[in-house]
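Visitor: need a structure here:
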Amino acid sequence: VTVTATGEELAERVLGQAVEGAQDEPEPQPDNVTMGFWYVSPRRGPYRTTRRISAGSWDEVRPNYTAPVADAMGRLMKVTPDDIAGRLLLLHGPPGTGKTSALRTLARSWRDWCQVD
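Guide: Below you'll find the model as predicted:
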């Protein structure tokens, strides 16, 4: 937390109020992955921040998909950096079809070599 104030005493008081009751982040879990989120800051312009999010393994979420989708996603989960030259994967479809869950699981499968935003 960063506080900017007109005086040190005010800054310390505001900082104390801001962090009152706050807790440290929990220890990383093996099923958590780092996900990047971009936004535009009025002061800094485009800005990326990260969060640790939970992600199921492919074996856990595979039953949620139809056979054709599960087969295609299964092949995608096994991709390595040597298998591809592209830098972008775009998932599209109606709401509630599993795009976000698939992306989380893919981020977990690829976490050793791929940055996911």
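Visitor: all contacts plus neighbour counts: C-alpha atoms, from now on.
Guide: Noted.
Visitor: so which bits of the helix or strand hosting Glu60 are buried?
Guide: Using DSSP states H and E, Glu60 sits in helix 58-61. Neighbour counts over helix 58-61 (16 or more other CA atoms under 10 Å) mark Trp58 as buried.
Visitor: after it comes which helix or strand?
Guide: helix 67-77.
Visitor: and this one, so I can compare the two:
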Amino acid sequence: MNTQSTTEQHVRAAAPWGNLAISEQLSLPYLGDTQFAALVLERGIAHTAEAHWPTSARSLDAVLPHALTTARSQRVESALLDVEPLFGERCLALVSLRGGTASVRVAAPELVALPEIEGWLRDCFPPAEASADRLVPISFWSYGSCGATTISRTIAVPTWEEIRDNYPHALRERLAPLVDPSFRPAEGGRLVLWHGPPGTGKTYALRALAWEWRARCDLHYVVDPEVLFGERADYLLEVVLDDGDGDDERWRLLVLEDTGELLAADAKEQTGQG
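Guide: Model prediction:
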């Protein structure tokens, strides 16, 4: 069977709020998404939630004993879980692993069960954290046929102390407040314009910043900033408002490279949209 083939699937289910229909163009590795939605409607489950986070887990082994169905492709593994024995009647979960990111959807008849199920899944798929050997998780955003998606990778980074002497004194003085442990962004966020010719160490310095901020900040890299600032308003909202880790205390650093013309006052004219 070609797992990349698609099929038109229609699901109708009776629920307390009436008859609803699901109609999707499906790729078989993502069949669990529609199965999850169909069961939520069929069983009249009132409450759902979703979350995603970078994870150090690389397999679904921890939850396979609870799997109703599984799906695998070269890039994605997913499992639809019956967690009723753990959390009560009609509780469901869908978990997917893709590129170092755990994405979960949970459903329960009682609202209080949702954070309990998510907490259990976070224990099964531990969030990735910066390690002592200076490996930092980074989330990479892109926009495709299914909308905004994110995958996570762990990359090696230097400390600022190791590389600071590679930069001119004046630049080191400008960067010192950013890498200082007492730094806090302004209320509502802060824009940092980092510019210079290619090969001057901008990306390397950003990697060092990721290490210095590791205890309080998650790094997100937008692969296609021209789409983010283009016609896809849903993409911009998804990236800016994303709260996948659920931790209100941590910051999010959004990195957009080569975006000078996209931030200019005449950006639309420069990019041919004016």
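Visitor: next, the TM-score between them, please.
Guide: With the length set by TM-score structural alignment, normalised by the length of structure 1, the two chains reach a TM-score of 0.68; 99 aligned residues with a CA RMSD of 2.9 Å.
Visitor: just to revisit the earlier point, now the helix holding Glu60 of structure 1 on structure 2. Mean distance?
Guide: Mean deviation of helix 58-61 of structure 1 from its aligned counterpart in structure 2 after superposition (mean CA distance after the TM-score superposition for structure 1): 0.6 Å.
Visitor: OK, contacts around the residue nearest the centre of structure 1?
Guide: Residue closest to the average C-alpha location in structure 1 (CA atoms, centre = their mean): Met35, at 1.8 Å. Going by CA atoms under 8 Å, 6 or more residues apart in numbering, Met35 of structure 1 touches 50-53, 107, 115-117.
Visitor: kindly name the residues of structure 2 that line up with the helix holding Glu60 of structure 1.
Guide: Taken onto structure 2 by TM-score structural alignment, helix 58-61 of structure 1 occupies residues 160-163 there.
Visitor: identify the residue of structure 1 aligned to Val136 of structure 2.
Guide: That one, Val136 of structure 2, aligns with Val33 by TM-score structural alignment.
Visitor: and what about that match, helix, strand or coil?
Guide: Secondary structure, DSSP: H, G, I helix; E, B strand; the rest coil: Val33 of structure 1 is strand.
Visitor: what separation do you get for it and Thr97 of structure 1?
Guide: Val33 of structure 1 sits 21 Å away from Thr97 of structure 1, going by CA to CA, to the nearest Å.
Visitor: repeat for Thr66 of structure 1
Guide: From Thr66 of structure 1 to Thr97 of structure 1 the distance is 10 Å (CA to CA).
Visitor: pick out whichever of these two has more residues nearby.
Guide: Between Thr66 of structure 1 and Thr97, counting by other CA atoms under 10 Å, Thr97 is the more crowded of the two (12 against 9).
Visitor: what lines up with the more buried one in structure 2?
Guide: By TM-score structural alignment, Thr97 of structure 1 lines up with Thr200.
Visitor: tell me the buried residues in stretch 173-188 of structure 2?
Guide: Residues of stretch 173-188 of structure 2 classed as buried: 178-179 (neighbour count, 16+ other CA under 10 Å).
Visitor: the strands in structure 1, which residues?
Guide: All strands of structure 1, identified by DSSP state E, fall at 32-41, 45-54.
Visitor: ranking those by burial, who's on top?
Guide: Ranked by mean neighbour count, those are led by strand 32-41 with a mean of 15 (mean count of other CA atoms under 10 Å).
Visitor: give me the mean distance between that strand and structure 2.
Guide: Looks like 1.3 Å for strand 32-41 of structure 1 (mean CA distance after the TM-score superposition for structure 1).
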